[in-house]
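> what follows is a predicted protein model with its sequence.
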Amino acid sequence: MAMKIKCVSKYILLIVLSATLFAGCHSPKAEKISFEHLPSQPRNSEHDTATFAAGCFWCIEAQFKELKGVEQVLSGYSGGHVKDPTYTQVSLGGTGHAEVIQVVYNPHIVSYDQLLQGFFLAHDPTQLNRQGNDVGEQYRSAIFVHDKIQLDKVRYYIRKMTDEKLYDKPIVTQVEPFTVFYKAEDYHQNYYANNPDEAYCQYVIKPKLEKFKHIFSTNLKHTP
């Protein structure tokens, strides 16, 4: 990332706090046509859903599974035009899909604001269509919003981080209305937990996971 992770964490946490206050007094603006179908608020007060694309889904699945209040994390595909895509199709490009995680969480335990904090800290949102050595539109940074409350929060976060010049480069995270999620093949689920000794898990996923757990040490299901 362009700044040290401690600085990024500090500023994003401040944005989380200010966004919570902001949400109570914000007057919604007119939505673009592509977002008009979104409900004004979550349909279920006990369980909510977030959908994030932040590079390889193996990495962020392992990270978000650690957070207290997160009930389920599935790896899959979203944002494209091909129905029921396979991993091979998505990897070859041309489907429009990104590798994503679908997060089901209890909003009484972990807020969407906190999940956004995790999202921006889990990857570099200034890298266009790539994360490190993983290159292609399937590795793009994107947030698929499920309702207009999520949309307002995401726009607020990106605007604040841009205004604060948190990164040396522009944030390229795409914000799109959620349409459909396609679950990835079974061998992609719980990939890190099932393949901890693989080279990619050891040299790519593990360092990111350890850094994530250090930052969110007070919000983990299991205390380190």
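That came in fine, so what should we check first?

> contacts and neighbour counts: CA atoms only from here.
Fine.

> nearest residue to the residue nearest the centre of the chain other than its sequence neighbours?
Most central in the chain under C-alpha atoms, centre = their mean is Phe52, positioned 3.2 Å from the mean C-alpha point. Closest residue to Phe52 apart from its sequence neighbours, by C-alpha to C-alpha, 6 or more residues apart in numbering: Ile143 at 4.8 Å.

> can I assume the one you found sits in a strand?
Yes: using DSSP: H, G, I helix; E, B strand; the rest coil, the assignment for Ile143 is a strand.

> how far away is it from Asn195?
Remark: distance between Ile143 and Asn195 (C-alpha to C-alpha, to the nearest Å) = 27 Å.

> which of these two has more neighbours?
Neighbours were counted for Ile143 and for Asn195 using other C-alpha atoms under 10 Å; Ile143 has more, 24 against 13.

> try this one side by side with the last:
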Amino acid sequence: MSSHEEKITLAGGCFWCIEGAYNQLVGIKSAVSGYMGGSAALATYEDVCSGQTGHAEVVQLTFDSAAITCREILEVFFTLHDASQLNRQGNDIGTQYRSGVFYHSKEQQQITEDIIKEVDASNMYNSAVVTEVTQASEFFSGENVHQDYFNNNPGNPYCQAIVSPKLAKFRKTFVGKLKPSET
């Protein structure tokens, strides 16, 4: 990794939407869907969906901190999902859909905690933020079918009904931070 390259891992409901958004941002080198935060020695989609492993659906970002800051990444994160919903996002219910920031440095932890305080103070949501803030643990990359899912499956009913409207709002809100191919 270069001196400006960092990782952060985010859980904000279904990983397809989170990955789809971050892949469009300047400074994001990779956004990989996968699983983190559980106790099982192995995590697969089927295992995680059972709710028995304790893992969350996450997206592990590798980013150039000279092009996009951790704070900017988290500002996007708290816009992409409802961080006040405990163990769910919309109709996706279960601990695998929880809101979480898995930090890779103490600096990321502090920035996350500061932003959560700011978001709560702003009354951005109808209730308090429930985002878990935890040190990153073992990351299990999701199966190939889940990588770049939205772009590879635009006709999927879930993508059309849930992901597409969220990404349209995201692009409108963060137009100045999009990669040239996304504007």
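Received it, and whenever you're ready, just let me know what you need. As the structure is a computational prediction, the values presented were derived from the model and not from experiment.

> what's the spacing between the residue nearest to Phe52 of structure 1 and Pro224 of structure 1?
29 Å.

> map Lys169 of structure 2 onto structure 1.
With TM-score structural alignment as the matching criterion, the partner of Lys169 of structure 2 in structure 1 is Lys211.

> which position in structure 2 aligns with the residue nearest to the centre of structure 1?
Using TM-score structural alignment, Phe52 of structure 1 pairs with Leu10 in structure 2.

> same check on Lys65 of structure 1?
Using TM-score structural alignment, Lys65 of structure 1 sits opposite Asn23 in structure 2.

> got a list of what that match touches?
Counting by C-alpha atoms under 8 Å, 6 or more residues apart in numbering, Asn23 of structure 2 touches 30-31.

> ok, Lys169 of structure 2 to Cys49 of structure 2 distance?
In this view, Lys169 of structure 2 and Cys49 of structure 2 are 27 Å apart by C-alpha to C-alpha.

> swap that for Gly34 of structure 2, please
In terms of C-alpha to C-alpha, Gly34 of structure 2 sits 12 Å off from Cys49 of structure 2.

> pretty sure Asn190 of structure 1 is in contact with Ala62, am I right?
Yes: contact criterion C-alpha atoms under 8 Å: Asn190 of structure 1 and Ala62 qualify, at 7.1 Å.

> buried ones in the helix or strand containing Lys211 of structure 1?
Per DSSP states H and E: Lys211 of structure 1 is located in helix 206-215. Neighbour counts over helix 206-215 of structure 1 (16 or more other C-alpha atoms under 10 Å) mark 206, 208-209, 212-213, 215 as buried.

> make JSON lines from the residues you listed and add distance to Thr162 of structure 1 to it.
Converted to JSON lines, those look like this (distance: C-alpha to C-alpha, whole Å):
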{"residue": "Lys206", "distance to Thr162 of structure 1": "29"}
{"residue": "Lys208", "distance to Thr162 of structure 1": "24"}
{"residue": "Leu209", "distance to Thr162 of structure 1": "26"}
{"residue": "Phe212", "distance to Thr162 of structure 1": "22"}
{"residue": "Lys213", "distance to Thr162 of structure 1": "26"}
{"residue": "Ile215", "distance to Thr162 of structure 1": "22"}
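
> so the biggest helix by length in structure 2 corresponds to what in structure 1?
For structure 2, the longest helix by residue count, based on DSSP state H, is helix 106-122. On structure 1, the counterpart of helix 106-122 of structure 2 by TM-score structural alignment is residues 148-164.

> Val130 of structure 2: what's it in contact with?
Here Val130 of structure 2 is in contact with 83-86, 99 (C-alpha under 8 Å, 6+ apart).

> overlap between those and structure 1?
Among these, the ones still in contact in structure 1 (both residues aligned by TM-score structural alignment, their matches' C-alpha atoms under 8 Å) are 83-86, 99.

> leaving out the residues flanking it, which one is nearest to the aligned partner of Arg71 of structure 2 in structure 1?
Aligning on TM-score structural alignment places Arg71 of structure 2 opposite Asp113 in structure 1. Spatial nearest neighbour of Asp113 of structure 1, chain neighbours left out: Val16 (5.6 Å); criterion: C-alpha to C-alpha, 6+ apart.

> so what's that neighbour up against?
Contacts of Val16 of structure 1 by C-alpha under 8 Å, 6+ apart are 113-114, 117, 157.

> now with 7 Å, please.
Taking C-alpha atoms under 7 Å, 6 or more residues apart in numbering as the criterion, Val16 of structure 1 is in contact with 113-114, 117.

> what does Gly34 of structure 2 give?
Neighbour list for Gly34 of structure 2: 57-59, 139-142 [criterion: C-alpha under 7 Å, 6+ apart].

> what does Ser137 of structure 2 give?
36-37.
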